[in-house]
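In: one predicted model, sequence on top.
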Amino acid sequence: MTKTPTDQALFEAAEAVRARAYAPYSRFTVGAAILADDGNIYAGCNVENAAYPVGNCAEPSAIAAMLAGGGKRIKRIYVTGPGTMPVTPCGGCRQRIREFADLDVEVISHGVEGEPLVCTLEQLLPHSFGPEYLPK
């Protein structure tokens, strides 16, 4: 995959925040960077906790930063982690991304020692349930 300038900026933001991840238990650091509808890049990292269920993944951390910064919709998201295998969002994070992204939004998953995987959200979360199913 040849990185566009946007993808390079997202990769660099994800890697910069991944360096600040708090992962003393798994030692599996993850960074995520979002290009939002306001044109800004928002990043987040994973934050573990001794009580495992109360930790945060990188993707919802980036989503929270986006919302706090004034962005409303994800236009592109880049996730980085260690190793050669693409670090794809977990199931819960895929659903969180779904809340703020259209199904054709590309999710780049990258184990930084390997090649990135580019998939649409629909490919990562087929037959998904989204906000449009709920009454307005």
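Out: Done, it's in.
In: could you use CA atoms for every contact and neighbour count after this?
Out: Will do.
In: who's in contact with A65?
Out: Listed by CA atoms under 8 Å, 6 or more residues apart in numbering, the contact partners of A65 are 42-44.
In: please repeat the previous calculation with a cut-off of 10 Å.
Out: Neighbouring residues of A65 by CA atoms under 10 Å, 6 or more residues apart in numbering: 33-34, 41-44, 59, 71.
In: where is the longest strand in the protein?
Out: strand 101-111 (DSSP state E).
In: show the subsequent helix or strand relative to that one.
Out: Counting by DSSP states H and E, the element after strand 101-111 in chain order, helix or strand, is strand 117-120.
In: the structure to be compared is supplied as follows:
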Amino acid sequence: MTTLDQLFETAKSARERAYAPYSDFKVGAAILTKGGKVIAGCNVENAAYPEGVCAEGGAISAMILAGETEIAEVVVVGDAALCTPCGGCRQKLKEFADGTVKVHVADLFGIRRTFSVAELLPAGFELK
């Protein structure tokens, strides 16, 4: 199994655990860290909509908790063929990934398109 296959399967599995009773739109994400760890996240909705957590944000939080701070690659699996990260998640990814990092977007059957972080957020905010 390739690393990309592992990321896809991890994101797909995370999607199954998502908590989406309001939208019924489940999303899973898997991050490969520069340190070689694979970390997953899923969306978690809340009755105080839109105060939920996106899959990418959940994975980033878990990555930080695991002691990692740099993203090497990302897979996002959703119920749509082109479930790209939302604007907020694009900025969150930019915080921990350089512009060349690949973000693979997938549905349940496989990867449909690949973007770089810079393509998803060409003029992202930076304090550095």
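Out: Done, it's in. All values reported here derive from a predicted model rather than from experimental measurement.
In: buried ones in the longest strand of the first structure, by neighbour count?
Out: 101-103, 105-111 (16 or more other CA atoms under 10 Å).
In: residues in the first structure aligned with stretch 56-70 of the second structure?
Out: Following TM-score structural alignment, the partner segment of stretch 56-70 of the second structure in the first structure covers residues 59-73.
In: likewise stretch 9-22 of the second structure?
Out: Counting by TM-score structural alignment, stretch 9-22 of the second structure corresponds to 12-25 in the first structure.
In: give me the element the closest residue in space to S13 of the second structure that isn't next to it in sequence is part of.
Out: Distances taken as CA to CA, 6 or more residues apart in numbering put G28 closest to S13 of the second structure, at 7.3 Å, once the chain neighbours are dropped. Secondary structure from DSSP H and E places G28 of the second structure in strand 27-33.
In: packing partners of that strand?
Out: Identification of packing neighbours for strand 27-33 of the second structure by 3 or more CA pairs under 10 Å, 6 or more residues apart in numbering; DSSP states H and E yields helix 3-16, strand 38-42, helix 55-65, strand 71-78, strand 102-107.
In: at 8 Å instead, please
Out: helix 3-16, strand 38-42, helix 55-65, strand 71-78 (3 or more CA pairs under 8 Å, 6 or more residues apart in numbering; DSSP states H and E).
In: now distance to C89 of the second structure too, for those, in TSV please.
Out: Converted to TSV, these look like this (distance: least, CA to CA, whole Å):
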stretch	distance to C89 of the second structure
helix 3-16	16
strand 38-42	12
helix 55-65	6
strand 71-78	11
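In: which residue is the nearest non-sequential neighbour of R96 of the first structure?
Out: R96 of the first structure sits nearest to P60 (CA to CA, 6+ apart), 6.8 Å away.
In: OK, contacts around the alignment partner in the second structure of H110 of the first structure?
Out: Under the alignment by TM-score structural alignment, H110 of the first structure pairs with A106 in the second structure. Residues in contact with A106 of the second structure (CA under 8 Å, 6+ apart) are 8, 75-78, 80-83, 112-113.
In: and in the first structure, which of the residues you listed remain?
Out: Comparing those with the first structure on both residues aligned by TM-score structural alignment, their matches' CA atoms under 8 Å, the contacts found in both are 75-78, 81-83, 112-113.
In: out of the residues you listed, grab the one that's most surrounded.
Out: V77 (34 neighbours; other CA atoms under 10 Å).
In: contacts only, for that one.
Out: 8, 11-12, 15, 27-29, 83, 105-108.
In: cheers, nothing more for now.
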